[in-house]
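**Q** This is a predicted model, with the sequence first.
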Amino acid sequence: MGKNETTGMDFILLGLFPGMKFTDILIGVITFICVAAFTENSTLILLILLDSQLHMPVYFLLGQLSLIDLLLISTTAPKKMAIDFFSGKKIISNTGCGTQMFFFLMLGGDDCILLTLMSWDGYVAICYPLRHPVIICQRVCLMMVLGSWAGGALDALVQTAYTMHLPKCGPKEIEHFCEILTILSSSCEGTSAFKLTFLVTGMVILLIPFVIIFSSYSLIFFTVLHMNSPKEGNRALATSPPT
């Protein structure tokens, strides 16, 4: 006999460290870290927007990376945990859980793609400085950003839609965050094949950017190493790419 599908639409959040003493201290530390990260990323984005000298591809991409980190702070467990602590509520709706999962996956994928593209931008800027303004023009830079957002959103949409449409059985208890593997564990249907596919796909998605980033910075290192003088190499690493 199969398990009975749970009719409730809410998930119960057990907390980051269930049963831990001095939770108020932990919440205070997490809140401080979140506020500091929020302030730092907001300041960086504002500086890039206001200073015309920073209107270059490398700073535009850096601003996008800060924006992703800023949104990620508002999506992940620490913020939700702090809100639950101060409000006294420890539940999240099925819709809220799916929304949190989608944005976390999208922003994580976007972050990964954007870091890969930024490493390529750095490679072109240092290894081909005279061609950099032509290769990484404003249109290409915009396409890089839109492509990273689209790629992250598509991947997140597919995985979230499949995970959240599955019927849930038994108690809907999750530790602190709506992640795919936790939600799949409460499904009435067999999900072992999808879990394996998810893990393998995740490894591949992480491996490809790692190889590209490692290759880009290796080429940058060897290019700087073979420059005529150390001073020239230091200038290449310290100087922003030309527009």
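**A** Yes, it's here.
**Q** From here on, just use CA atoms for contacts and neighbour counts.
**A** Will do.
**Q** A helix includes Gly190, no?
**A** No - counting by DSSP: H, G, I helix; E, B strand; the rest coil, Gly190 falls outside a helix, being coil.
**Q** Any figure for the gap between the residue positioned nearest the centre of the chain and Ile33?
**A** Closest to where the C-alpha atoms of the chain average out (CA atoms, centre = their mean) is Gly108, at 2.4 Å. Between Gly108 and Ile33 the distance is 19 Å, computed by CA to CA, to the nearest Å.
**Q** again, but for Ser215
**A** 33 Å.
**Q** do Phe17 as well
**A** Distance from Phe17 to Ile33, by CA to CA: 17 Å.
**Q** same thing with Gly96?
**A** 24 Å.
**Q** same for the helix or strand where Asn234 lies, what does it pack against?
**A** If you go by DSSP states H and E, Asn234 is part of helix 230-238. Counting contacts by 3 or more CA pairs under 8 Å, 6 or more residues apart in numbering; DSSP states H and E, helix 230-238 packs against helix 192-225.
**Q** Report the inter-axis angle for the helix it packs on versus helix 230-238.
**A** Helix 192-225 and helix 230-238 meet at an angle of 140 degrees, taking axes from the mean of the first three to the mean of the last three CA atoms, to 10 degrees as the criterion.
**Q** Spit out the contact partners of Lys80.
**A** With CA atoms under 8 Å, 6 or more residues apart in numbering as the criterion, no residue contacts Lys80.
**Q** Okay, it and Ala125: tell me how far apart.
**A** Distance from Lys80 to Ala125, by CA to CA: 40 Å.
**Q** Count residues in the vicinity of Val211, would you?
**A** 11 (other CA atoms under 10 Å).
**Q** What's the separation between it and Val35?
**A** 33 Å.
**Q** Show me how far the strand or helix carrying Asp69 is from its chain's centre.
**A** Counting by DSSP H and E, the element that carries Asp69 is helix 57-73. Its chain's C-alpha centre and that of helix 57-73 lie 10 Å apart, by CA atoms, centre = their mean, to the nearest Å.
**Q** got the buried residues for it?
**A** 57-70, 72-73 (16 or more other CA atoms under 10 Å).
**Q** Could you single out the nearest of these to Met101?
**A** Distance to Met101, by CA to CA, is smallest for Leu72 among the buried residues of helix 57-73, at 11.2 Å.
**Q** Which one's more surrounded, Phe17 and Ile33?
**A** Ile33 (14 against 11).
**Q** Could you check how far stretch 172-180 is from the centre of its chain?
**A** With CA atoms, centre = their mean, you get 18 Å for stretch 172-180.
**Q** got another, please set it beside the one above:
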Amino acid sequence: MGGNYTQPRFILLGITDTPWMQAPLFGLFLLIYIVTLAGNIGLMLLVWAAPSLHTPMYFFLAHFSLADVCYSTVTSPKMLTDLLFGDKTISWAGCVAQFHLFALFVTAECHLLAAMAYDRHVAICHPLRYAQAVSPRACWHMVAWSYLVASLSALLYTGCTFGGSFCGRRHVDHFFCDASPVLRLACSDTRGCELAIFALATSNGLGTGGAILLSYARILHAVLGMRSVPSRARAFRTCAAHLASVSVFYGTLFFMYLQPASRHGSRDKVASVFYTVVSPMLNPFIYSLRNKEVKVADGAATASLGSLPTLTDKNFFPESHLNLLSA
């Protein structure tokens, strides 16, 4: 790729180089990774098995959990083996693959969050049009679009990051191959690549973030116009989990990628831990804790494990969405 013909092996410096912290951090991050896999895979299986959760909201949530599992798995196992064995080398191909897959699933998650915001906007602001606007076909189109845009963006991110020449330094000051620490090792001019990555991150991050903000501005306007206090409370409960997830994810993502390259430093590792390790673990709890639909479905899921969600049954458009503004 680019001017690199020697394909050097990189060395990931990791989260810390203090020996006595390696074992505690390994135990902590191993526990977080196990909880992440159990929570997100469990939530996907529950959505798959429970007919009451065959709705657009949980359809998007299942794909959101899949993206969480994938991009967490791209970074966490390598970080854990580095902490356990101390061998922090990674091949050129491994570094490229890790960054490409990470960029793909993180970008897909941005677009899935925007699709989820659109679902809530239609459910609250236009309940009578919900069945048409968020039909099974529309849901599949939005998910396919999310992965398509993410795939194209990841190719561009990867080309910009690894398209130059690497002729000297090999130490990546991070716990995974990310754009900024890798570009610091290039011996060719990277200003054009940095500008292209910034533009891509801006278009994906601010584009989807703006769509989410616009959706919630309209939701807020509709909720404040409701006459019934219980209806307002129900509408806010519908959006609370999604808003919490958006805040955690976008807060750290914007801090990482929407700042000049000169301002990147050691704080990037702390921010990266939040959106690569902590956020995927928290999302299943955010969406299922105190969620009555999930609790009820969890108790009844074993009775329907043999049924695949076709997204065409009558539960796909729950009556609670269509009657949200009736009070």
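**A** Looks like it arrived, so ask away. Note that the structure is predicted; figures quoted are calculated from it, not measured.
**Q** quick one on the thing from earlier: what about the helix holding Asp69 of the first structure, how far off from the second structure?
**A** Mean deviation of helix 57-73 of the first structure relative to the second structure after superposition (mean CA distance after the TM-score superposition for the first structure): 0.6 Å.
**Q** how far does the very next helix or strand once past that helix sit from the chain's center?
**A** Counting by DSSP H and E, the element after helix 57-73 of the first structure in chain order, helix or strand, is helix 77-87. The chain centroid and the centroid of helix 77-87 of the first structure are separated by 20 Å under CA atoms, centre = their mean.
**Q** helices or strands up against the helix or strand just after helix 77-87 of the first structure?
**A** Next helix or strand after helix 77-87 of the first structure toward the C-terminus (DSSP H and E): strand 91-93. Contact analysis of strand 91-93 of the first structure by 3+ CA pairs under 8 Å, 6+ apart lists strand 10-13 as its packing neighbours.
**Q** Quick one: distance of the strand it packs on to the chain centre.
**A** Distance, stretch centre to chain centre, for strand 10-13 of the first structure: 24 Å (CA atoms, centre = their mean).
**Q** quick one: it aligns where in the second structure?
**A** Taken onto the second structure by TM-score structural alignment, strand 10-13 of the first structure occupies residues 9-12 there.
**Q** list the buried ones in the matching stretch?
**A** Buried, per 16+ other CA under 10 Å, within stretch 9-12 of the second structure: Phe10, Ile11, Leu12.
**Q** Next up, the contacts around the last one.
**A** Think Leu12 of the second structure. Lys88, Thr89, Ile90, His171, Val172, Asp173, His174, Phe175, Phe176, Cys177.
**Q** Can you flag the buried ones in those residues?
**A** For the contacts of Leu12 of the second structure, buried by 16+ other CA under 10 Å: Lys88, Thr89, Ile90, His171, Val172, Asp173, His174, Phe175, Phe176, Cys177.
**Q** How much space separates the first one from Leu80 of the second structure?
**A** Translated: Lys88 of the second structure. Where Leu80 of the second structure is concerned, Lys88 of the second structure sits at a distance of 10 Å (CA to CA).
**Q** ok, and what's touching the helix holding Asn234 of the first structure?
**A** Counting by CA under 8 Å, 6+ apart, Ile126, Val224, Leu225, Met227 sit against helix 230-238 of the first structure.
**Q** That helix vs the second structure, average offset?
**A** With mean CA distance after the TM-score superposition for the first structure, helix 230-238 of the first structure averages 3.2 Å from its match.
**Q** Just give me the neighbour total for Cys127 of the first structure.
**A** Cys127 of the first structure: 19 neighbours (other CA under 10 Å).
**Q** Which residues are in contact with it?
**A** Contacts of Cys127 of the first structure by CA under 8 Å, 6+ apart are Leu219, Ile220, Thr223.
**Q** How about Val149 of the second structure?
**A** Neighbouring residues of Val149 of the second structure by CA under 8 Å, 6+ apart: Thr107, Ala108.
**Q** What strand or helix carries whatever residue of the first structure lines up with it?
**A** Correspondence of Val149 of the second structure to the first structure, assessed by TM-score structural alignment: Gly151. Element membership of Gly151 of the first structure [criterion: DSSP H and E] is helix 138-165.
**Q** mean deviation of that helix from the second structure?
**A** Mean for helix 138-165 of the first structure is 1.0 Å (mean CA distance after the TM-score superposition for the first structure).
**Q** again with stretch 198-209 of the first structure
**A** Compared with the second structure after the fit, stretch 198-209 of the first structure shows a mean deviation of 2.5 Å (mean CA distance after the TM-score superposition for the first structure).
**Q** Quick one: distance of that stretch to the chain centre.
**A** Worked out by CA atoms, centre = their mean, stretch 198-209 of the first structure lies 14 Å from the chain centre.
**Q** what do you get for stretch 205-217 of the first structure?
**A** Counting by CA atoms, centre = their mean, stretch 205-217 of the first structure comes out at 16 Å from the chain centroid.
**Q** now stretch 238-256 of the second structure
**A** For stretch 238-256 of the second structure, the distance to the chain centre is 10 Å (CA atoms, centre = their mean).
**Q** contact partners of that stretch?
**A** With contacts defined as CA under 8 Å, 6+ apart, stretch 238-256 of the second structure is touched by 113, 116-117, 120, 205, 209, 264, 268, 271-272, 274-275, 279, 283, 286-287.
**Q** Now a ChimeraX select for only the buried ones of those.
**A** Remark: buried members of these, expressed as a ChimeraX selection using 16+ other CA under 10 Å:
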select :113,116,117,120,205,209,268,271,272,274,275,279,283,286,287
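**Q** Inside helices: which ones of the contacts of stretch 238-256 of the second structure?
**A** Per DSSP state H, helices hold the following members of these: 113, 116-117, 120, 205, 209, 268, 271-272, 279, 283, 286-287.
**Q** Need these in JSON lines (columns: distance to Met256 of the second structure).
**A** Putting those into JSON lines (distance: CA to CA, whole Å) gives the following:
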{"residue": "Leu113", "distance to Met256 of the second structure": "18"}
{"residue": "Met116", "distance to Met256 of the second structure": "23"}
{"residue": "Ala117", "distance to Met256 of the second structure": "23"}
{"residue": "Arg120", "distance to Met256 of the second structure": "28"}
{"residue": "Gly205", "distance to Met256 of the second structure": "11"}
{"residue": "Gly209", "distance to Met256 of the second structure": "15"}
{"residue": "Asp268", "distance to Met256 of the second structure": "6"}
{"residue": "Ala271", "distance to Met256 of the second structure": "7"}
{"residue": "Ser272", "distance to Met256 of the second structure": "7"}
{"residue": "Ser279", "distance to Met256 of the second structure": "14"}
{"residue": "Asn283", "distance to Met256 of the second structure": "20"}
{"residue": "Ile286", "distance to Met256 of the second structure": "23"}
{"residue": "Tyr287", "distance to Met256 of the second structure": "25"}
